[in-house]
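Asks: Sequence first, predicted coordinates after that:
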Amino acid sequence: MSVYIAEFMGTLILVLLGDGVCANNVLAHSKFRNSGGLFVLIGWCLAVGVPAGMFAHVSGAHFNPVFTFGLAVAGLFPWDHVIGYMIAQMLGGFVGAVLVWLFYYPHFQNSPNVPPQDKLGIFCTTPGIRSIPFNLFSEVIATMFLLFGMLGIATAQPVSGVGTLFVAAIILVIGTGLGGTTGFAMNPARDLSPRLVHAIVPIQGKGSSDWSYSWVPVIGPLIGGVLGALLYVAVY
């Protein structure tokens, strides 16, 4: 069970810290309100890199159903572990988002002037321009590079501190280079699970959870993840 516990805890930490940095930047009475996009990007890259360093030697630090599925399709991960990994990741993302809501509860209740779209953006991604074909394309390309890059780094720096730093760097460079269109979800455990939390928990003025868009940051990353893993096999 250690690999599943590692995936659960790693994804929980990733979402707690990643969604937490978004809440820090958005909610009205946060001391770091309006810190800007670079603040959020640095927070997110470390939110991925820190648990990767903690759990890579245990489970491989997938923390992403797309990563697990892409590796399995490419023959790089056993299929009999896929469902267990995915369940652990989705549960970890859900619990991490619940903890963000609890941590910032007084701020959620005292941010009446924060637009509903911004409150939703704490939990999950929203497109800058709503164009489903291009939004889907953005998620496919970003996730393809994520898988290809992370697998390439794992080959060069297997389970090492240097490798962990490069994992954080991949998230940062994808965010700075490709993140402005959709918010670069690349991970259903980081987008779908927290979106469900947003839909369930009471938040003053939270608005819609935008379920009509919710499939894009799931299907796009699934396609991109498979392409990235297959590209890695072809190149390496």
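Replies: Thanks, I have it. Residues are numbered from 1 along each chain as shown.
Asks: drop to CA atoms for contacts and neighbour counts, all remaining ones
Replies: Will do.
Asks: And the helices in the protein, which stretches?
Replies: Remark: helices assigned in the chain by DSSP state H are 2-26, 37-59, 65-73, 82-103, 105-109, 116-123, 132-156, 161-178, 188-200, 216-235.
Asks: would you turn those into TSV with distance to Ser209 and mean neighbour count?
Replies: TSV is the format used below for these (distance: least, CA to CA, whole Å; neighbours: other CA atoms under 10 Å):
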stretch	distance to Ser209	mean neighbour count
helix 2-26	15	25
helix 37-59	21	20
helix 65-73	21	24
helix 82-103	14	22
helix 105-109	15	17
helix 116-123	7	21
helix 132-156	17	21
helix 161-178	23	19
helix 188-200	6	24
helix 216-235	13	23
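Asks: Could you dump these into JSON lines and include distance to Gly207?
Replies: Below are those laid out as JSON lines (distance: least, CA to CA, whole Å):
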{"stretch": "helix 2-26", "distance to Gly207": "15"}
{"stretch": "helix 37-59", "distance to Gly207": "22"}
{"stretch": "helix 65-73", "distance to Gly207": "28"}
{"stretch": "helix 82-103", "distance to Gly207": "15"}
{"stretch": "helix 105-109", "distance to Gly207": "13"}
{"stretch": "helix 116-123", "distance to Gly207": "5"}
{"stretch": "helix 132-156", "distance to Gly207": "21"}
{"stretch": "helix 161-178", "distance to Gly207": "26"}
{"stretch": "helix 188-200", "distance to Gly207": "9"}
{"stretch": "helix 216-235", "distance to Gly207": "19"}
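Asks: what's the residue nearest the centre of the chain in contact with, if anything?
Replies: Geometric centre of the chain, nearest residue: Arg190, 3.7 Å, by CA atoms, centre = their mean. Listed by CA atoms under 8 Å, 6 or more residues apart in numbering, the contact set of Arg190 reads 11, 14-15, 64, 93, 124.
Asks: Between the helices of the chain, which one is closest to Lys206.
Replies: helix 116-123 (4.8 Å; CA to CA).
Asks: what's the spacing between Tyr104 and Ile122?
Replies: Distance, Tyr104 to Ile122, using CA to CA, to the nearest Å: 11 Å.
Asks: Overlap in contacts, these two.
Replies: Ala23.
Asks: Chain neighbours aside, what residue packs nearest to Leu222?
Replies: Nearest residue to Leu222, sequence neighbours excluded (CA to CA, 6 or more residues apart in numbering): Val66, at 5.3 Å.
Asks: A further structure is provided below for comparison with the first:
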Amino acid sequence: MSNLDIFVGETSGTAMLILLGGGVVAGVVLKRSKAFGAGWVAISFGWGFAVMVGAYLSAPKSAASLNPALTLALAIQGGIKWGDVPLYIGSELLGAMIGAFLVWVAYMGQFKAFLRDPEVLAAQPSEEGLVDQRTAPRAGPVLGIFSTGPEIRHPAQNLLTEIIGTFVLVIAILTQGLNQKGNGLGAIGILITAFVVVAVGLSLGGPTGYAINPARDLGPRIVHALLPLRNKGGSDWAYAWIPVVGPFAGAALAAGFYELAFA
């Protein structure tokens, strides 16, 4: 595959992933949405189907990784050339930012109404009220639509949760094998992976929101920081390293375990 194929496949696929994944969170969180209050099950299935659609879109062009952590694991396992890794990761980050921007476009009116709601504004702690930064992060009221955050702020536990969740995702993908082209999952593998994402969300997503993908978290967090949203609050950059380092570590461990146990 050419560099252009990789760029188009990973950028478009990751953009679709974030558009649909971030979109389901926006629909559940924003009060003026018809899906408001649908809950965690809807979010978990929404993200699973988002992975499915993004991967099917990307697969004809690239390995349909859509995830820098998975890209690393595939490079260790041999499914992606090491020389292509920077292009994959750069394309995935760009796609994640495009997808996050489109979520804002699709829900623009709901964002404005939500951030003007007196109840929402009253629930946000003031700078002076943040006594313990470990339990009261400076995260704005809509940041969760764009990126992840912990329910209990404990960096070691949060990091381990992301490592474990990503390990499960990556080992499930690697043990399915590559498609006939040798560069990614086949059609059935993509469907299975979508349900693995749902399983991770339902089983392991509660503590941190299960980033399990550095681009999925970092790209939208950058967009949140840049968007002209009044009363949006902070982007919680103090936490941002965990959903980047954790997935990379989990993916590397999964790839190493695969090489030892299955290769």
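Replies: Yes, it's here. None of the values given here were measured: they were computed from a predicted structure.
Asks: With respect to Lys31 of structure 1, which of the contacts of Arg190 of structure 1 is nearest?
Replies: Val15 (20.4 Å).
Asks: counterpart of that closest one in structure 2?
Replies: With TM-score structural alignment defining the correspondence, Val15 of structure 1 maps onto Ile18 in structure 2.
Asks: Tell me if I'm right that its match and Ala100 touch.
Replies: Yes: under the criterion of CA atoms under 8 Å, Ile18 of structure 2 makes contact with Ala100 at 6.0 Å.
Asks: Go ahead and confirm Gly13 of structure 2 touches Gly95.
Replies: Yes: in this structure, Gly13 of structure 2 is within contact of Gly95 by CA under 8 Å, at 7.3 Å.
Asks: Gly27 of structure 2: what's it in contact with?
Replies: Per CA under 8 Å, 6+ apart, neighbours of Gly27 of structure 2: 33-36.
Asks: returning to that earlier point: check the gap between the match of Val15 of structure 1 and Ala238 of structure 2 for me.
Replies: Per CA to CA, Ile18 of structure 2 is found 22 Å from Ala238 of structure 2.
Asks: next one: Gly99 of structure 2
Replies: Taken as CA to CA, the span from Gly99 of structure 2 to Ala238 of structure 2 is 23 Å.
Asks: for Leu202 of structure 2, same thing?
Replies: 26 Å.
Asks: same deal with Leu178 of structure 2?
Replies: Leu178 of structure 2 is 37 Å from Ala238 of structure 2, by CA to CA.
Asks: And Val29 of structure 2, by the same measure?
Replies: Taken as CA to CA, the span from Val29 of structure 2 to Ala238 of structure 2 is 23 Å.
Asks: Ok, Gly39 of structure 2 next?
Replies: 27 Å.
Asks: that older thread, how close does the residue nearest to the centre of structure 1 get to His29 of structure 1?
Replies: 25 Å.
Asks: now Arg195 of structure 1
Replies: 23 Å.
Asks: and if you look at Ala169 of structure 1?
Replies: Counting by CA to CA, the gap from Ala169 of structure 1 to His29 of structure 1 is 30 Å.
Asks: Same check on Ala156 of structure 1?
Replies: 44 Å.
Asks: next one: Ala185 of structure 1
Replies: Ala185 of structure 1 is 26 Å from His29 of structure 1, by CA to CA.
Asks: Looking at the two, which has the bigger crowd around it?
Replies: Comparing Ala185 of structure 1 with His29 by other CA atoms under 10 Å, the one with more neighbours is Ala185, at 24 against 15.
Asks: which ones are touching Ala100 of structure 2?
Replies: So Ala100 of structure 2 contacts 15, 18-19, 22, 146, 219-220, 223 (CA under 8 Å, 6+ apart).
Asks: Tell me which residue of structure 1 matches up with it.
Replies: Under TM-score structural alignment, Ala100 of structure 2 pairs with Ala97 in structure 1.
Asks: Leu260 of structure 2 now?
Replies: In structure 1, Leu260 of structure 2 lands on Ala234 (TM-score structural alignment).
Asks: shouldn't Val218 of structure 1 be in contact with Asn187?
Replies: Yes: with contact defined as CA under 8 Å, Val218 of structure 1 reaches Asn187; the gap is 7.0 Å.
Asks: show me the contacts for the residue nearest to Ile18 of structure 2 when sequence neighbours are not counted.
Replies: Closest residue to Ile18 of structure 2 apart from its sequence neighbours, by CA to CA, 6+ apart: Gly99 at 4.8 Å. Gly99 of structure 2 is in contact with 14-19, 22, 220, counting by CA under 8 Å, 6+ apart.
Asks: for Ile43 of structure 2, same thing?
Replies: Going by CA under 8 Å, 6+ apart, Ile43 of structure 2 touches 21, 24-25, 28.
Asks: Tell me how far the counterpart of Leu174 of structure 2 in structure 1 lies from Tyr236 of structure 1.
Replies: Here Leu174 of structure 2 is matched to Leu151 in structure 1, going by TM-score structural alignment. Going from Leu151 of structure 1 to Tyr236 of structure 1 by CA to CA gives 10 Å.
Asks: go on, Pro78 of structure 1?
Replies: For Pro78 of structure 1 relative to Tyr236 of structure 1 (CA to CA), the value is 19 Å.
Asks: what's the answer for Lys31 of structure 1, then?
Replies: Counting by CA to CA, the gap from Lys31 of structure 1 to Tyr236 of structure 1 is 46 Å.
Asks: Same question for Gln157 of structure 1.
Replies: 14 Å.
Asks: From the neighbour counts alone, determine which of the two ranks first.
Replies: Taking other CA under 10 Å, Gln157 of structure 1 and Tyr236 do not tie; Gln157 has more neighbours (14 against 9).
Asks: close enough to count as contact, the more buried one and Gly163?
Replies: Yes: between Gln157 of structure 1 and Gly163 there is a contact under CA under 8 Å: 5.0 Å.
Asks: For the nearest residue to Arg33 of structure 1 once chain neighbours are set aside, give me its contacts.
Replies: Nearest non-adjacent residue to Arg33 of structure 1, counting by CA to CA, 6+ apart: Asn25, 4.3 Å away. Asn25 of structure 1 makes contact with 32-36, 39-40, according to CA under 8 Å, 6+ apart.
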